[in-house]
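Enquirer: show me the folded form of this:
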Amino acid sequence: MFVTYAAVTIFAALLYASAAVVYLIGHEFPKAQMDIKRLPRSWVPVFGVLLAAGALGLVGGFWLPMLGLLAAYSLVLYFLGALLAHLRVGSRKLGNWAFFFITSVAALAVNLLYHWT
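Expert: You can find the predicted model right below:
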């Protein structure tokens, strides 16, 4: 079970860390997404920091299991909020969102199964 936990957690952490970098370097993609969802562009760095914190928390969960659990829960909540932002403006392009959300749910599931059962 550890191999599955480690693989999913590391994959998720790398995914969210790379997304955080895209948000934090000022790339146009997150800015365009904020415009589409009618959210302030000033929130882009905040979302980048949240994604980076989630990635670091997932990795930290190898040493402090509760930290990993809280990070995984937080990422699930983050992406549920993203879904609400999509739906609020009538966006039906949810492919990227679904990939990120499913990854966060998988990270939460393996964390719960490995540490808490």
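Enquirer: from here on, just use CA atoms for contacts and neighbour counts.
Expert: Will do.
Enquirer: what residues are up against Val8?
Expert: Neighbouring residues of Val8 by Cα atoms under 8 Å, 6 or more residues apart in numbering: 103, 106-107, 110.
Enquirer: mind telling me what element it is part of?
Expert: Taking DSSP states H and E as the definition, one finds Val8 inside helix 2-24.
Enquirer: buried residues in that helix?
Expert: Residues 5-6, 8-10, 12-24 are the ones in helix 2-24 that count as buried (16 or more other Cα atoms under 10 Å).
Enquirer: now the other sequence, so there's something to compare against:
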Amino acid sequence: MSFAYVVVTVLTIAVNAWAAIADFARAGFVLANSAALGVPHSWIPMLGALKAAGAAGLSLGLLGVPLVGVAAAAGLVLFFTGAVVAHVRIRVYGPIAVPAGYLGLAVACLVLGVA
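Expert: Model (predicted):
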């Protein structure tokens, strides 16, 4: 396990845990972003649960279950690819940097986890 993998994965865990908490708390920016994208507010808890599951899986990967960490990273790559596609499809480019950044972190976790 490389130092780079640990640093990137800890950062990815932190931002996804924070995003999941914001979803569960129904933070104002979460509600505004979901409304702009046409995502029903009833989906927000499930989206938060997926982010939390990704963070938990990455944590397990760091704790010695590398296949779970790789699977979690792959799941987050798929999740945030969908988020970026949703922004492009609806042409909401202002906040696209956030899911794109999360996607970049998830890709880095996946690449470093497989390496």
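Enquirer: TM-score for this pair?
Expert: Once the chains are laid over each other, their TM-score by TM-score structural alignment, normalised by the length of the second structure reads 0.93; 113 aligned residues with a Cα RMSD of 1.1 Å.
Enquirer: and the next element down the chain from the helix holding Val8 of the first structure?
Expert: Counting by DSSP H and E, what follows helix 2-24 of the first structure is helix 28-36.
Enquirer: downstream of that following helix, the next helix or strand is which one?
Expert: helix 44-60.
Enquirer: thinking again about what came up before, the helix holding Val8 of the first structure against the second structure, how far on average?
Expert: Comparison of helix 2-24 of the first structure with the second structure after fitting gives an average deviation of 0.9 Å (mean Cα distance after the TM-score superposition for the first structure).
Enquirer: that helix vs helix 44-60, what angle?
Expert: For helix 2-24 of the first structure against helix 44-60, the angle by axes from the mean of the first three to the mean of the last three Cα atoms, to 10 degrees is 160 degrees.
Enquirer: now helix 2-24 of the first structure, how far from the chain's geometric center?
Expert: From the chain centre to the centre of helix 2-24 of the first structure is a distance of 8 Å (Cα atoms, centre = their mean, to the nearest Å).
Enquirer: I figured Leu47 of the second structure hits Asp23, correct?
Expert: Yes - Leu47 of the second structure is in contact with Asp23 according to Cα atoms under 8 Å; the separation is 7.4 Å.
Enquirer: could you pick out the longest helix of the second structure?
Expert: If you go by DSSP state H, the second structure has its longest helix at helix 66-90.
Enquirer: list the buried ones in it?
Expert: Buried residues in helix 66-90 of the second structure (16+ other Cα under 10 Å): 66, 68-77, 79-81, 83-84, 86-87.
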